[in-house]
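Colleague: Need the 3D shape of this:
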Amino acid sequence: MFLSVLLVMMMMVRWTEAGYTGTVLSHTSKDVQGNIHTTVHRFKFGHSSCGELESWLCSGCTQKIDESSGEWCLREYTTWGSWSFNYYNYGWYYGIYWINNRNGISSPVTQMFVEGRKRSDINRPNSSPQTGILPVMRVPSNCQRNINLLTFDPDGDHVQCRHGSGSDECSTCTPPSVLSLSSSCSLSFSPTNSSDEGSYAVQLVMEDFPSQTINMTDYTGSTVSINSSSSMSRIPVQFVFKVDPAAPSCTAGEYLPRFLPPTPEHGAQFFINVNEMIEINIRAEATQSVITELLFSGPFNMIKNSSGSGNFTLRWTPSDSQNDDNESHPICFVVQATASSSIYQSELRCVIVRVGNIPFIATPSPPKTSRLTVLKLKISTTLSLKDNKDKIEKAIKDELIRRGLPPDIKVRLLSDGSVKVNN
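Modeller: Predicted coordinates for the structure are as follows:
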């Protein structure tokens, strides 16, 4: 039996009020009881302003994440409930329109395919890949830019991207002519002519594939086998790519902001527990422009602060009331700067915050960068470092493994009290 669930939100607006700037949908499977499992659906969607968004969407059912004044507003809509083991479509067709764009996309279609049958390898239904993007990504027309999307999968599956195709993924499926897409979810922009400047609608689909042949069992007990060429989830990743007028220089750190330490690397994983606060410190520089703001996509109750030009902090405390436990939460951000009337963005960076006692998942490192896993923990002991180094190292290793790191890690306690971990 095929179960099709479609959430429809229809409110017609005039083309002059067009303001859709993209969305990312995701789902996470959690508790399993018999033939029923709990699934959390998260919808992040952008519009040209918070006021316009409130005018057509249900009042009070969404939470604001962040906004770039005068350009976009990002909000989140979350649902959770119990489902039988089955597979279905979940999403909506908007009665609104994309902002004006160069590739002629008008009506957005946002729908995800959920594989809700029980997997034989993990004994629960599949969770979709986790990713994030800002509603508007921008680059000067004369500068090279790669956008490496986060490709984290909670089940350790292989993740690929493609352009949307077909009526359930896009109404008009014309990809941006100025972007090239790799299957590994990297978008590449090369310097182009001023005639190509403007906004483009990007409509991608992210999919996950099992690493080996597995069995899928539905609520009736019927079982089928799928292999590594069969996608299990399809989620939309949609945003606006804006090609701005040429910059005086494309060197990172001059007009285009450049990230500095202690900004986490792209793809870093953080492990925390419910009711435990995470603090992400972000630092950037731009010598020929003025850094004005940090823009991010993440949990709606994340707090953003600035402590001077180019210094920012993101803080978040997950809670049971928001179903944050045993879930992976993507956080993506850019730093934005201005010079005269021009706006410049840094590269996109994304990290994953994993809440609760869930396994460590290795993710591919982007080119020329390292992967970082950050754990916040406290271990108290009356043992002296001088005489009990081995015992303390074992206690730290045991706690790291309990938090989800692989059992073959090597822990070394340094003389200054810091800890070095290798695998």
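Colleague: can we go C-alpha only for contacts and neighbour counts from here?
Modeller: OK.
Colleague: Leaving out chain neighbours, which residue sits closest to residue 127?
Modeller: residue 28 (4.6 Å; C-alpha to C-alpha, 6 or more residues apart in numbering).
Colleague: so that neighbour is in which element?
Modeller: strand 20-33 (DSSP states H and E).
Colleague: For that strand, which helices and strands make contact with it?
Modeller: strand 36-47, strand 109-115, strand 233-244 (3 or more C-alpha pairs under 8 Å, 6 or more residues apart in numbering; DSSP states H and E).
Colleague: tilt between that strand and strand 36-47?
Modeller: Inter-element angle recorded for strand 20-33 and strand 36-47: 170 degrees (by axes from the mean of the first three to the mean of the last three C-alpha atoms, to 10 degrees).
Colleague: wait, residue 227 sits on residue 212?
Modeller: Yes. Between residue 227 and residue 212 there is a contact under C-alpha atoms under 8 Å: 5.9 Å.
Colleague: how close does residue 109 get to residue 379?
Modeller: 49 Å (C-alpha to C-alpha, to the nearest Å).
Colleague: Next, the second sequence, to be compared with the first:
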Amino acid sequence: MSASTVLLLLQLQLLASLVSASHHWGGTMNYAYKGRNPDGSFKMVLRGKDTYDSCSNYHSWNCYTGNCGSVTSRKITTIDLSTNTPFYKSQWCETENVETWRVPSDKPFQLRVASCCWITTRNSVSDWRLESLVDLGTRSDTGEPNRSPDIAVLPFIRVPQNCPRTYKMAVFDADGDEVMCRYGNLQGIECDVCSLPSGFSLDSDSCTLRYQSTSADSSIFAFEMVVEDFARNRIDLSYSDGSKMSKSPLLSRGKTEGYTAGVYAGTLPAATVSPTSWGGAEPSYNTTAGNPPSPGTTSFAQNRNGSPLSKLPLQFAFLVDPVVPSCQEGQYLPQLVAPTPAEGERILAEVNKEVEIRVKAQATHSSIQSIVISGPTNITKHKDTNNEFVIRWTPVPDDLGEHYPVCFAVESVSGSSVYQSEMRCVLVEIRKKQIEATVTCTESTMKVEVKKASFFGLEEDHLQLNDPSNTICSLDRLSNSTHIVAIIPLNECGTQIEEDDDYLIFKNEITTVEDDPNEIITRKHLVEARFYCQYPKRGNVTLNFSAHRKNVTVWEKGFGTFTYQFEFYQDDQFEAMFDPNSYPLEFDIGNRIYMQLDASSSVNNTEMFVESCRAAPYDNPNYHPTYSIIENGCAVDSTVQTYPTSNERLFQFSMEAFKFIGLHDQVYISCTVMMCEAGNPNTRCSQGCMNSTWSHFSSRRKRETVVQSGKHLVSQGPLRLRRGADPSRGTELNLNPNLVFVVGCLFAAVGMVCGVLLYKTKTSRVKYQSLPSYEN
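Modeller: This is a model prediction of the structure:
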């Protein structure tokens, strides 16, 4: 082998080694005082978020100055994984490393971590350098040990090169200190290349990063930022050895060469922190021309004096993508819409109770695909059948009193292009248990028991479930002197249903209601207790939920008590009803299914109207999507036939049986019905079929004269395709292609999970499609 060949091989091996070592994407860190140990030492929890190309790596923090103590426990969990990193790049994984430290003294010390190498960066950052200042001294203003700011950012941010965008870093300080975000300036300690990349500006006072303009590149920018907090007034820090240290606030800002100044938009003093935001304001700029900072500048005035109480690293990767045809949100770039929480919104959570954050985005020229998140340990993300992303997290007792920022951005795709929405961050505040409640899940019901003494603002006469119209949904039925008690069927009382890859989740709530439903304001305490049951989609299918559905009894003012009956019949004479014990009913494709809805009431001169009927894999009106049979009183399916009757409270109709495609072959038919004063031309019943959704009659209903009831849901089923001979033998089937659809999984009757939600805070989908022609 020649010398040149050996040299080439050595070069290739060295290059391969460097490439494999390039695996760092960024990281953050904060700390929290957790009391004293039995031996008098101090307990501190360090939370480090580390992003690498593998979920097995994490930063190993080392003591640099002071008496740091040692790590007594460590737990590493995965927070999020990359989904849309370019194919030519390694994938990223963000983990959180939660370490418990035993610290001999509460005096300040410094931690550092440094190594090689960042992934390939366009701003020449190679080694990572992170430093933290920890000070657990007791503050003279709060009487408590000093706390570091809570900070967060997405590990990977991207934007098209032609779309300026603003990014608000998530910073919150429970002590009410002034928080500053600057670019690292101590080379080899805080940063490797200590200069803000060209095309960006940073307002340190508001912790706002602005992307303005630069070229697209397949390599990322590595951002090496530092977060510090400063006392707003002069304070003393006292230590266990009897010593003290004074901390001064930052001086009034002024113009400094190479920097611009701004109005701080971070936290407020602890007693006046805004409950719905970071306490922020739009930054103003103090430059000679009065203009925003130019690209590549930062607004931290280093000569403002004052020494920080804490110092934390904030490092992340930023990718500039090629030009997009339009920068308008909602076209290519996803636009965040309701129920997505606002930037900086504060979400209240309780120990051992799951908190939920719902995120939704829309885009007309790209397809919504995924969500990127950053948050505390054990946070999860899901996409439900309503195309909403659901972020869930359950605080543990050790989280009590803490504040955790949660950041997210939705990603969409169009061809090979990936687009990211704006980054939003919210703050989760963990409080003590507010409402004492127990939820018990069975195969077909949820039982909730709420201790009245714990229900703040309780007015028993003004509480109800989501839909109390059915008498079974009344909270008065089972409640006693000490507890509000309700047993709620999974398909009644306004129970909402959600579905993701693994679970079916049934939710309801107890909430305040006004005496007059037409009122649009209230002066009563607004209270809400959400609860849910979660069922895995594996295991044995419940029998109770597959049984013949009972009649629905409703009480309504002006109509008294009336009962709806929904049954299936064997032919168009509607005399031979199917035995309730024979459910689920089985049909051959092409058979006609005969159905009858009947309303009985002690009030004369009333008529029934069937507003809609739909098919769904679950006996729940809130499952989406469903297959429409009748809408707005009009037959939507082409095979629907109705039959005239002399009884105005009787509705008979039929349709052709349909085939089920997918894992399960059951379906329920649910209809929305209402009662009206017979013969009154001003009721919905008298209007019959209407092409658009009807709404104006409800607003015209007079309080003094009740002419029609509300809408009520009745359902029946399940139906099932009869398993017959092998279809390959050529049996002729008269299949209605409009009624062919895929159904989701039925929930399991084992492994049920219960919970209570106290604050508003890959999906298995149902699709409807025609079969190929050879199956007809």
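Colleague: Could you tell me the TM-score of the two chains?
Modeller: Remark: TM-score between the superposed chains equals 0.78 [TM-score structural alignment, normalised by the length of the first structure]; 358 aligned residues with a C-alpha RMSD of 2.9 Å.
Colleague: what residue of the second structure matches up with residue 187 of the first structure?
Modeller: When the second structure is aligned by TM-score structural alignment, residue 187 of the first structure is paired with residue 209.
Colleague: Next: residue 137 of the first structure.
Modeller: By TM-score structural alignment, residue 137 of the first structure lines up with residue 157.
Colleague: Would you check that that match makes contact with residue 371?
Modeller: No. With contact defined as C-alpha under 8 Å, residue 157 of the second structure does not reach residue 371; the gap is 11.8 Å.
Colleague: Comparing these two, which residue is more hemmed in?
Modeller: Shown here are residue 157 of the second structure and residue 371; by other C-alpha atoms under 10 Å, residue 371 has more neighbours (24 against 20).
Colleague: Distance check, the closest residue to that one other than its chain neighbours against residue 310 of the second structure.
Modeller: Once flanking residues are discounted, residue 371 of the second structure sits nearest to residue 410: 4.3 Å by C-alpha to C-alpha, 6+ apart. As for residue 410 of the second structure, its distance to residue 310 of the second structure is 32 Å (criterion: C-alpha to C-alpha).
Colleague: how far is the longest helix seen in the first structure from where the chain is centred?
Modeller: For the first structure, the helix with the greatest residue count under DSSP state H is helix 389-402. Distance of helix 389-402 of the first structure from the chain centroid (C-alpha atoms, centre = their mean, to the nearest Å) equals 32 Å.
Colleague: Show me what that helix is packed up against.
Modeller: Helix 389-402 of the first structure sits against strand 410-413, with contacts defined as 3+ C-alpha pairs under 8 Å, 6+ apart.
Colleague: go with 10 Å
Modeller: strand 410-413, strand 419-422 (3 or more C-alpha pairs under 10 Å, 6 or more residues apart in numbering; DSSP states H and E).
Colleague: and the residue lying closest to residue 91 of the first structure once chain neighbours are set aside, how many neighbours?
Modeller: Once flanking residues are discounted, residue 91 of the first structure sits nearest to residue 111: 4.1 Å by C-alpha to C-alpha, 6+ apart. By other C-alpha under 10 Å, 22 other residues sit near residue 111 of the first structure.
Colleague: before we move on, what about residue 390 of the second structure?
Modeller: 18.
Colleague: do the same with residue 325 of the second structure
Modeller: Neighbours of residue 325 of the second structure (other C-alpha under 10 Å): 12.
Colleague: Check the alignment and tell me where it lands in the first structure.
Modeller: In the first structure, residue 325 of the second structure lands on residue 248 (TM-score structural alignment).
Colleague: my read: that match touches residue 140, true?
Modeller: Yes. With contact defined as C-alpha atoms under 10 Å, residue 248 of the first structure reaches residue 140; the gap is 9.4 Å.
Colleague: In the stretch 151-300 of the second structure, mark out all the strands, start to finish.
Modeller: 156-160, 165-168, 170-172, 178-183, 200-203, 208-211, 221-230, 235-238, 244-247, 297-298 (DSSP state E, counting those that start in this stretch).
Colleague: out of these, nearest to residue 5 of the second structure?
Modeller: Proximity to residue 5 of the second structure (C-alpha to C-alpha) singles out strand 221-230 among those, at 35.5 Å.
Colleague: any idea of the angle that closest one forms with strand 24-36?
Modeller: Using the same axes, to 10 degrees: strand 221-230 of the second structure against strand 24-36 is 20 degrees.
Colleague: Need the overlap of contacts for residue 157 and residue 371 of the second structure.
Modeller: Residues within reach of residue 157 of the second structure and of residue 371 at once, by C-alpha atoms under 10 Å, 6 or more residues apart in numbering, are 409, 420-421.
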